[in-house]
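[1] sequence unavailable; structure follows:
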């Protein structure tokens, strides 16, 4: 397979991650802070030495049993959070720096720079100094700089996290054009970015892969705690019944479309805004663990269940930690599936 194969083992960082990216794929690498995502990217780029494992790019081993190939010869393009453009060079010369450093003539470097700037719709910035650029413009130039070197793999390490919402849209569009037809890894905390750019998702926690699947699978039917949190869903384990799921913590949630054979281990996913919290009535009984504001709502954590209720509802219920509450979810909002999907 052309593309990227990497088994990254970094013992001092407790990272042991295997990832494969097809020739036309963008794989999103997601996980909590400190999970090891950036360490994987740095190892593939050659900025961190492997302790074990190996890295193969476009059929060529660049790290492993033999002496590692230096970063500038790996044909890896890296776009990080900050553009870090050379302040004393124009935009065109910034973008042409990579081709020029690799031995191409000045004319070839200029052509490569203009072609790369055209990809990210930034040709008009060619003569500008980096200090005159907005954050979004500078990041589009950074993407062009990575493309101008003709990378076999593109690594995007939270490329929009330092930008405002408006700038993110233009940079995201540039990224979509840049990754077309080349293997790419996207590290991000933004689900919108994953939906817009990635074909597959790999979830990493504590330096290990805990979930992998297509974007639709991981965001729609997550099997890991972080995958669920990332997609905005509540995820609870239990046993399949003829009508839904018997929760491990007691009680049941009905599903409008139960598809798993009764008796097997399953997961139930629902959006917390669909849950209804009452002092009495039907539904599983749980003890409130915490109450916290969240995006204009109030998040109620009760046992392993989660509900997002309005401020008015929370005030009316006068909820406090330690209270017993009933939590129900409409059957049409509950998706029950096997852990292996």
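    Nice, I can see it. Source: prediction; values computed, not measured.
[2] only C-alpha atoms from now on, for both contacts and neighbour counts.
    Fine.
[3] show residues contacting the helix or strand encompassing residue 113.
    If you go by DSSP states H and E, residue 113 is part of helix 106-119. Defining contact as C-alpha atoms under 8 Å, 6 or more residues apart in numbering, one finds that helix 106-119 is touched by 92-93, 95-97, 99-100, 123, 126, 141, 144-145, 147-149, 174, 177-178.
[4] which of those fall in helices?
    Those of the contacts of helix 106-119 mapping onto helices are 92-93, 95-97, 99-100, 141, 144-145, 147-148, 174, 177-178, per DSSP state H.
[5] top of those by neighbour count?
    Scoring the ones in helices among the contacts of helix 106-119 on neighbours with other C-alpha atoms under 10 Å, the highest-scoring entry is residue 144 at 33 neighbours.
[6] the nearest residue to it once chain neighbours are set aside - how many residues pack around it?
    What sits nearest to residue 144 in space, not counting adjacent residues and going by C-alpha to C-alpha, 6 or more residues apart in numbering, is residue 116, at 4.8 Å. A total of 27 residues lie near residue 116 under the criterion other C-alpha under 10 Å.
[7] how much space between residue 116 and residue 235?
    Between residue 116 and residue 235 the computed distance is 43 Å (C-alpha to C-alpha, to the nearest Å).
[8] in the stretch 201-341 of the chain, which spans are strands?
    Secondary structure of the stretch 201-341 of the chain (DSSP state E, counting those that start in this stretch): strands located at 208-214, 234-240, 244-247, 252-254, 265-270, 276-278, 285-294, 297-302, 305-309, 324-328, 335-337.
[9] centre of the chain to the second one, how far?
    Think strand 234-240. 24 Å (C-alpha atoms, centre = their mean, to the nearest Å).
[10] quick one: it to strand 265-270, angle?
    Interaxial angle, strand 234-240 versus strand 265-270 (axes from the mean of the first three to the mean of the last three C-alpha atoms, to 10 degrees): 140 degrees.
[11] show me what strand 234-240 is in contact with.
    Under C-alpha under 8 Å, 6+ apart, the answer for strand 234-240 is 222-223, 225, 228, 245-248, 260-272, 304-306, 336.
[12] recalculate using a threshold of 6 Å.
    Contacts with strand 234-240, where a contact means C-alpha atoms under 6 Å, 6 or more residues apart in numbering, come from 245-248, 262-271.
[13] quote the end-to-end distance of stretch 155-164.
    Stretch 155-164 has an end-to-end distance of 21 Å (C-alpha to C-alpha).
[14] ok, structure two:
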């Protein structure tokens, strides 16, 4: 139909009861989605569901026109609660595609991992040690029935894509960590997956190797439907069109990468993005309703006020902070106005903060705080207070004699404090 939009490449809704995991997401064709979250949040569970290594208690997933699984909730027997192991089912319990299982409500469909067109690239390269690099990359096409010539052509193509043709005749034991990971990626792509899953592909690499692999990934992931789990916000910014934040088995944030990471709505996302997140109530400097009214401060629950970048005040029903795309998704945008009294978040980069040492009364952009702890972070020390954190050189921390429970005064430029409505 003219003007119709193609369906999303992936639709998933699933619950894994024993892991207290529930998620619903949609991924468009050619979209790369980064998944962020703390350890144990459910990131690996999500990848396992897509790859077929974890079986949900109930749910449905569709990739293109193919059903990966469709498992309606099972009917409890004699009023007892029904539980199901989230691991891949044993042979005696496996539900084949298109067949119903005893006790199931409706048709239960399960596509085994090798028939999904989904490839999972793990943290470790896991190359076949007895095969050469070329043979490793050709393995995928050959296992799908490709001729020797076709598999050879695919191997040549993907080794060239990852800049590794010169390594073709080596064995895995002769490769560095970065080289092995590039070969693993070439092997994954040579199987022509419809969905590529990457589980922290750079976690096992040295820091100096990661930038080159990140650039290479950016090139090969272009226009490819992919999900990448990472703890590194730089990976998300460089590689992903969209970010999903998972915590406690639930999706907490979902949106365009920069919108999610530059305007966080929860403490974990703010920590990932290395931003201070403060929540409060928008305050107008002039009476609401006047044309020249502006919101230029946020009042905290304890009565303190933080100056923020000035924004025109406007009624709640006139503020636009998202636009709806033709496919129904909502794209967050920076609102042009803020309603006084609205609940807002304020994002302040730690680099915008400094410690004031004079004893003069607090001026605009200054706030009194109490140090809670000091945390080494590489070459810097993160000084956390009851309100904001600031990153300082160790010498500065020593010179200022900063200790827990000490009272300090922080200063920042209000223009660096961005306020935005919270959902």
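    Cool, got the structure. Worth saying up front: this structure is predicted, and the values here are computed from it rather than measured.
[15] TM between them?
    For these two chains in superposition, a TM-score of 0.94 is obtained (TM-score structural alignment, normalised by the length of structure 1); 340 aligned residues with a C-alpha RMSD of 1.7 Å.
[16] the equivalent of the residue nearest to residue 144 of structure 1 over in structure 2 and residue 282 of structure 2, how far apart?
    Matched to structure 2 by TM-score structural alignment, residue 116 of structure 1 sits across from residue 158. Note on residue 158 of structure 2: its distance to residue 282 of structure 2, by C-alpha to C-alpha, is 53 Å.
[17] same question for residue 263 of structure 2.
    Distance, residue 263 of structure 2 to residue 282 of structure 2, using C-alpha to C-alpha: 16 Å.
[18] same drill for these two, tell me which one is more crowded.
    residue 282 (29 against 25).
[19] name the nearest residue to whichever residue in structure 1 pairs up with that one, ignoring sequence neighbours.
    Residue correspondence to structure 1 (TM-score structural alignment): residue 282 of structure 2 is matched to residue 240. Closest residue to residue 240 of structure 1 apart from its sequence neighbours, by C-alpha to C-alpha, 6+ apart: residue 262 at 4.6 Å.
[20] do residue 390 of structure 2 as well
    residue 350 (4.8 Å).
[21] residue in structure 2 paired with residue 129 of structure 1?
    In structure 2, the residue matched to residue 129 of structure 1 (TM-score structural alignment) is residue 171.
[22] that match is in contact with residue 135, isn't it?
    No - the pair residue 171 of structure 2 / residue 135 is not scored as a contact, 9.5 Å apart, by C-alpha atoms under 6 Å.
[23] give me the number of residues near the closest residue in space to residue 238 of structure 1 that isn't next to it in sequence?
    Nearest residue to residue 238 of structure 1 in three dimensions, chain neighbours excluded: residue 247, at 4.3 Å (C-alpha to C-alpha, 6+ apart). By the criterion of other C-alpha under 10 Å, residue 247 of structure 1 has 20 neighbours.
[24] ditto for the one 10 residues further on
    Neighbouring residues of residue 257 of structure 1 were enumerated by other C-alpha under 10 Å; the total is 15.
[25] contact partners for residue 228 of structure 1?
    If you count contacts by C-alpha under 6 Å, 6+ apart, residue 228 of structure 1 has them with residue 222.
[26] try residue 113 of structure 2
    51-52.
[27] how about it, what's its partner in structure 1?
    Under the alignment (TM-score structural alignment), residue 113 of structure 2 pairs with residue 71 of structure 1.
[28] now residue 367 of structure 2
    When structure 1 is aligned by TM-score structural alignment, the residue opposite residue 367 of structure 2 is residue 284.
[29] test my guess that its match contacts residue 254.
    No - taking contacts as C-alpha under 6 Å, residue 284 of structure 1 lies outside contact range of residue 254: 11.1 Å.
[30] roughly how far apart are the corresponding residue of structure 1 for residue 199 of structure 2 and residue 82 of structure 1?
    Counting by TM-score structural alignment, residue 199 of structure 2 corresponds to residue 157 in structure 1. Going from residue 157 of structure 1 to residue 82 of structure 1 by C-alpha to C-alpha gives 10 Å.
[31] how about residue 155 of structure 1?
    14 Å.
[32] got it, and residue 196 of structure 1?
    Distance, residue 196 of structure 1 to residue 82 of structure 1, using C-alpha to C-alpha: 21 Å.
[33] circling back to that earlier point, can I get the strands of the stretch 201-341 of structure 1 in CSV with distance to residue 41 of structure 1?
    Formatted as CSV, the strands of the stretch 201-341 of structure 1 follow (distance: least, C-alpha to C-alpha, whole Å):
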stretch, distance to residue 41 of structure 1
strand 208-214, 14
strand 234-240, 29
strand 244-247, 39
strand 252-254, 41
strand 265-270, 31
strand 276-278, 42
strand 285-294, 32
strand 297-302, 34
strand 305-309, 34
strand 324-328, 42
strand 335-337, 32
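[34] and of those strands, who's closest to residue 162 of structure 1?
    strand 285-294 (22.0 Å; C-alpha to C-alpha).
[35] orientation of the closest one relative to strand 324-328 in degrees?
    With the same axes, to 10 degrees defining the directions, strand 285-294 of structure 1 sits at 80 degrees from strand 324-328.
[36] by contact count, what packs against strand 285-294 of structure 1?
    strand 297-302, strand 324-328 (3 or more C-alpha pairs under 6 Å, 6 or more residues apart in numbering; DSSP states H and E).
[37] next, the angle strand 305-309 makes with that strand.
    Using the same axes, to 10 degrees: strand 285-294 of structure 1 against strand 305-309 is 50 degrees.
[38] and strand 285-294 of structure 1, how far from structure 2 on average?
    On superposition with structure 2, the mean distance recorded for strand 285-294 of structure 1 (mean C-alpha distance after the TM-score superposition for structure 1) is 2.3 Å.
[39] quick one: that strand to strand 297-302, angle?
    Computed by the same axes, to 10 degrees, the angle between strand 285-294 of structure 1 and strand 297-302 is 150 degrees.
[40] check what contacts strand 285-294 of structure 1 and list those residues.
    Taking C-alpha under 6 Å, 6+ apart as the rule, strand 285-294 of structure 1 contacts 298-303, 321-326.
[41] again, 7 Å this time
    Residues outside strand 285-294 of structure 1 that contact it (C-alpha atoms under 7 Å, 6 or more residues apart in numbering): 298-303, 320-327.
[42] buried members of those residues into ChimeraX, please.
    Applying 16 or more other C-alpha atoms under 10 Å to the contacts of strand 285-294 of structure 1, the buried members can be selected in ChimeraX as follows:
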select :298,299,300,301,302,303,324,325,326,327
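[43] from residue 49 of structure 1, how far out is the equivalent of residue 303 of structure 2 over in structure 1?
    Residue 303 of structure 2 maps onto residue 250 in structure 1, with residues paired by TM-score structural alignment. When distance is defined by C-alpha to C-alpha, residue 250 of structure 1 is 49 Å away from residue 49 of structure 1.
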